[in-house]
Each structure stands twice: as structure tokens, then as C-alpha cells.
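>>> Using only what follows, build the 3D model:
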Amino acid sequence: MMRQRLRCTPAHEPPLAVLRTDGRLTLRTAAQLRTALLKCLAEQPIGILVDAAGLTIGEDMSLTALMAASRHAAAWPGVPLLICAPSRDMRAALRRLGADRHLTLCTDLDHGRAMAVRRALPAQVRDRFPAAAASVPAARTLVSGACERWQLPVVVEPARLVTTELVTNAVRHAGTPIDLTVTRGRRYLHLAVRDYHQRRSRLTASEGRTERGGRGFLLVEAVSSSWGCTLLPDGKVTWASLHLTARSRI
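Got it, this is the predicted structure:
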């Protein structure tokens, strides 16, 4: 009988994250894989390598866990997901789903390591702030400085506005240390605020109208190309992407 359990063992190999998988991937066990991938993503490596040598596929749709994780990684913080040593069946299933266009397939872990390291790294700054009101202007200063160094005058003001909302929300509702990451991609500036409380950030009109000191996530939605909230095993990341050439609509 084929194994029904799935084991996901993370290994931190700075600047990479490796996730070793062993067992059968089904619609039931796909949630385990997605959780493990998000935990790897929280370390913000330059790439996540999934060792699929011991992974078998129960049904094609179980691979949507990889596709969903890949979308999260691409949006925040621009981390590629590399599938190492996929079986012939897995390759065929990925092709049927069209997922091979979004995931990088490698012959083995060494191949994956080489491909990830060769990838041009985006410009990035990051810092940790306490859950205090003074962290909001400090985070804005960090973002402004990064935009100035990268010569991105068009996005300075939208980035400052979005940073204010994301950090203010984390200070008020999470009450934990806050990690801010600013990444310059090829077309977008990515802002990611990591906290350690599992209360999902939500878009609410009332928050923008009634809470003192902020206009809520309505503002984030208005000035961003996309935004979202990714829950992690020990907290969440609220992120937003700003197009490098798009002017603010506010």
C-alpha cells in the first residue's frame, strides 16, 4: 500500500531554504505542504528548493499547493520556488495544470542550488521595529531612503503612505516585533510587514473612517497594484506591490 502520510522537513541553508518532502501528496496532505512552504518563505531566502525525490502524487489537483505557494512567493518577497528531482508523473501532472510555466524544475538539489544562486538578486533593505508608535515614522524613513537610493521618485509618496498603513495596523493589532522588508523588483516595489500575531489584516471601510491616524486598507488598495495578507504558522505578512512607473491615484 502506498504511504498516505506526508513528511516535510525544512533545512535552512543560507541564503537558501530547502524543504525535503517524503510521502504521498493528496488533497488532504496538500495543506501540510503549503504550511511548510510558507514557513520557509517567512525566512525570506533567495530561493526555496523543494526536494521532491521522495514525493508521490495522489491527484493532479494536489499540486495546486505548489502553485499557490509560488504565487505568494512571487508577490512577497519575490522568491522563486524550485522543484528538485520531480518524478516523471509529477512533471506530467504539472504540465497538465500549466504549472510548469510558473515553477522551476531541476534535476536534483545541486542543480537547484546552482540555479538559485545564479539568479540576479533584487535590491532589498529590511529592519525590525518594536510595537510602538515611533516605529511608524521610522519605517517611513527607511522606505524613503531606499527609494531615494534606487532613484524611484515616482513611488516615494505612495510607498510612504502604504508603509504608514501597514506598520500602523501591525502596531495596533499585533503588538509584536515588526519586520519591514522593501524590495525593488524589475517592475514593482514590494513592501512586506511581518508580525507574529495570526489575526488576518482585512480591508474595511470603517477602519479608514473612524480610526485615528490612518485611512485603513482602502488606501493601500487605492495606491497599490496588488496587496494581500499571507498567514504563517507563527504570524502573518501583509504586503503590497507598487508599480515603479505608476503614479498615485490619491
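
>>> Only C-alpha atoms from now on, for both contacts and neighbour counts.
OK.

>>> so after the longest helix along the chain, what's the next helix or strand?
Ranked by residue count, the top helix of the chain under DSSP state H comes out as helix 153-173. The first helix or strand that comes after helix 153-173 along the chain, using DSSP states H and E, is strand 178-184.

>>> Show residues contacting the helix or strand following that next one.
Next along the chain after strand 178-184, taking DSSP H and E as the criterion, comes strand 188-195. By CA atoms under 8 Å, 6 or more residues apart in numbering, the residues outside strand 188-195 that reach it are 75-77, 159, 163, 166-167, 170, 174, 176-184, 235-244.

>>> Swap in 6 Å and give it another go.
Residues outside strand 188-195 that contact it (CA atoms under 6 Å, 6 or more residues apart in numbering) are 178-183, 235-244.

>>> Now the terminal residues of stretch 20-35, how far apart.
Length of stretch 20-35, first residue to last, CA to CA, to the nearest Å: 13 Å.

>>> same question, stretch 196-216
Chord length of stretch 196-216, first to last residue, is 20 Å (CA to CA).

>>> Output the contacting helices and strands for the longest helix of the chain.
Packed against helix 153-173 by the contact rule (3 or more CA pairs under 6 Å, 6 or more residues apart in numbering; DSSP states H and E) you find helix 135-149.

>>> coming back round to it: what residues sit buried inside the longest helix of the chain?
Residues 155-171 are the ones in helix 153-173 that count as buried (16 or more other CA atoms under 10 Å).

>>> And this one, please, so the two structures can be compared:
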Amino acid sequence: MTESRRFSLQSGPGVVAECRDLTRQVLDEWFGPRGAEGRAALEDVLLLVSEVVTNACRHGDAPYELRLDRIDGKLWVQVSDNSPLRPRPHGRHRPAQSSGHGLYLLQRLSSAWGWLPRGAGKTVWFEMPVGRPGDLAL
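I've put the predicted structure just below:
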């Protein structure tokens, strides 16, 4: 089963919250009510969406598209921005710092992540495994 949703984004205040809300709505539609494990997995997805969109705002000349795909047991989230610069960590992870955790969280919480050139910019993506309808499992 393949399902997709694509959203055009307006840059500016509130785009991170907008992307979280859009993602939650789509996942509620696709997966319905969830048990405790599914709710925890949903929160992980929403955290990663926040991180990727925040990175696009800070380093990527603003995000312009959010895309969610459910393909072959995986949820694939993509955020596109206008900067061609690839995402890269700024040194090793330092837990005591107040920022700089986005790529570390992507590595820890997603099953895979990466980036692709897109037009003059790029798309950063991550995957999460999904279970049967009504469940979202890690």
C-alpha cells in the first residue's frame, strides 16, 4: 500500500509547528488510535519533523515543502529547502549544549536518513518503520 501527502510551506514564524500539526493529522488519518508504543513512536516522528524543519529554517534558506509517504511498511518524511548545502554535524555530539542535536537525533531515532539534491536546493529525508493499520511501531 502506498499513500502520500505533499504540503507547500510558507516560511516564517510557525512553520515548525505547522509541519508537526500536518504530520500528526496525516498519521492520525493513516494509523488511527495507537497504544502506548504507537504514541511513543508518533512523538519520535514529530520530534524528527521538528528537527529537520528547524534545520531547514536555520541552515537551509527556509523549507518550502513537507512530504509524507507510507510505502512498503515504512514512513518516509521529506523536507525540501532552497539551500544546496548538505546537512552535516558541527563536530561530535555534545549533550550539554542547548542546540546542535538534530542530526544526532536523526541517527538515533530513524531507521535511515539522508539528503538528495533537488533543484537549486535539497531534500532531507528520514524513514521510520510502520506496523499494521492502527499501529506505528519502531
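
>>> Let me see the TM-score of these two.
In this superposition the chains share a TM-score of 0.79, using TM-score structural alignment, normalised by the length of structure 2; 126 aligned residues with a CA RMSD of 2.2 Å.

>>> Tell me what angle the longest helix of structure 1 forms with strand 188-195.
Helix 153-173 of structure 1 and strand 188-195 meet at an angle of 10 degrees, taking axes from the mean of the first three to the mean of the last three CA atoms, to 10 degrees as the criterion.

>>> Other residues contacting helix 153-173 of structure 1?
By CA under 6 Å, 6+ apart, the residues outside helix 153-173 of structure 1 that reach it are 131, 136, 140, 144, 147, 220, 248.

>>> Please apply the same query to stretch 203-222 of structure 1.
The contact list for stretch 203-222 of structure 1 (CA under 6 Å, 6+ apart) reads Val162.

>>> what's the span of it, first residue to last?
11 Å.

>>> May I ask which of the contacts of helix 153-173 of structure 1 has the most neighbours?
Val220 (26 neighbours; other CA atoms under 10 Å).

>>> quick one: what helix or strand has the equivalent of Ser241 of structure 1 over in structure 2 in it?
By TM-score structural alignment, Ser241 of structure 1 lines up with Glu127 in structure 2. Element membership of Glu127 of structure 2, judged by DSSP H and E, is strand 121-129.

>>> what do you get for Ile83 of structure 1?
strand 81-84.

>>> against structure 2, where does that strand fall?
Residue span in structure 2 matched to strand 81-84 of structure 1, by TM-score structural alignment: none.

>>> Show me what that strand is packed against.
Other helices and strands packing on strand 81-84 of structure 1, by 3+ CA pairs under 6 Å, 6+ apart, are strand 47-57, strand 104-106.

>>> chain center to the last one: distance?
This means strand 104-106 of structure 1. Distance, stretch centre to chain centre, for strand 104-106 of structure 1: 19 Å (CA atoms, centre = their mean, to the nearest Å).

>>> Please pull up the helix or strand immediately following that strand.
helix 109-118.

>>> buried stuff in that next one?
Under the neighbour-count criterion of 16+ other CA under 10 Å, helix 109-118 of structure 1 has 109, 112-113, 116 buried.

>>> Also stretch 223-237 of structure 1?
223-224, 227-232, 235-237.

>>> For it, measure first residue to last.
Taking CA to CA as the measure, stretch 223-237 of structure 1 stretches 19 Å from start to finish.

>>> and if you look at stretch 56-74 of structure 2?
Start-to-end, stretch 56-74 of structure 2 (CA to CA) is 23 Å.

>>> got it, and stretch 6-25 of structure 1?
Across stretch 6-25 of structure 1, first to last residue, CA to CA, it's 7 Å.

>>> equivalent range in structure 2 for it?
By TM-score structural alignment, stretch 6-25 of structure 1 lines up with nothing in structure 2.

>>> just how off-centre is that stretch within its chain?
Using CA atoms, centre = their mean, the offset of stretch 6-25 of structure 1 from its chain centre is 17 Å.

>>> State the three-state secondary structure for Arg94 of structure 2.
Counting by DSSP: H, G, I helix; E, B strand; the rest coil, the backbone at Arg94 of structure 2 sits in coil.

>>> now the residue most central in space within structure 2: how far from Ala96 of structure 2?
Nearest to the geometric centre of structure 2 sits Val49, at 3.2 Å (CA atoms, centre = their mean). Distance, Val49 of structure 2 to Ala96 of structure 2, using CA to CA: 22 Å.

>>> Now do the same for Glu29 of structure 2: its match in structure 1.
The pairwise alignment with structure 1 assigns Glu29 of structure 2 to Arg149, based on TM-score structural alignment.
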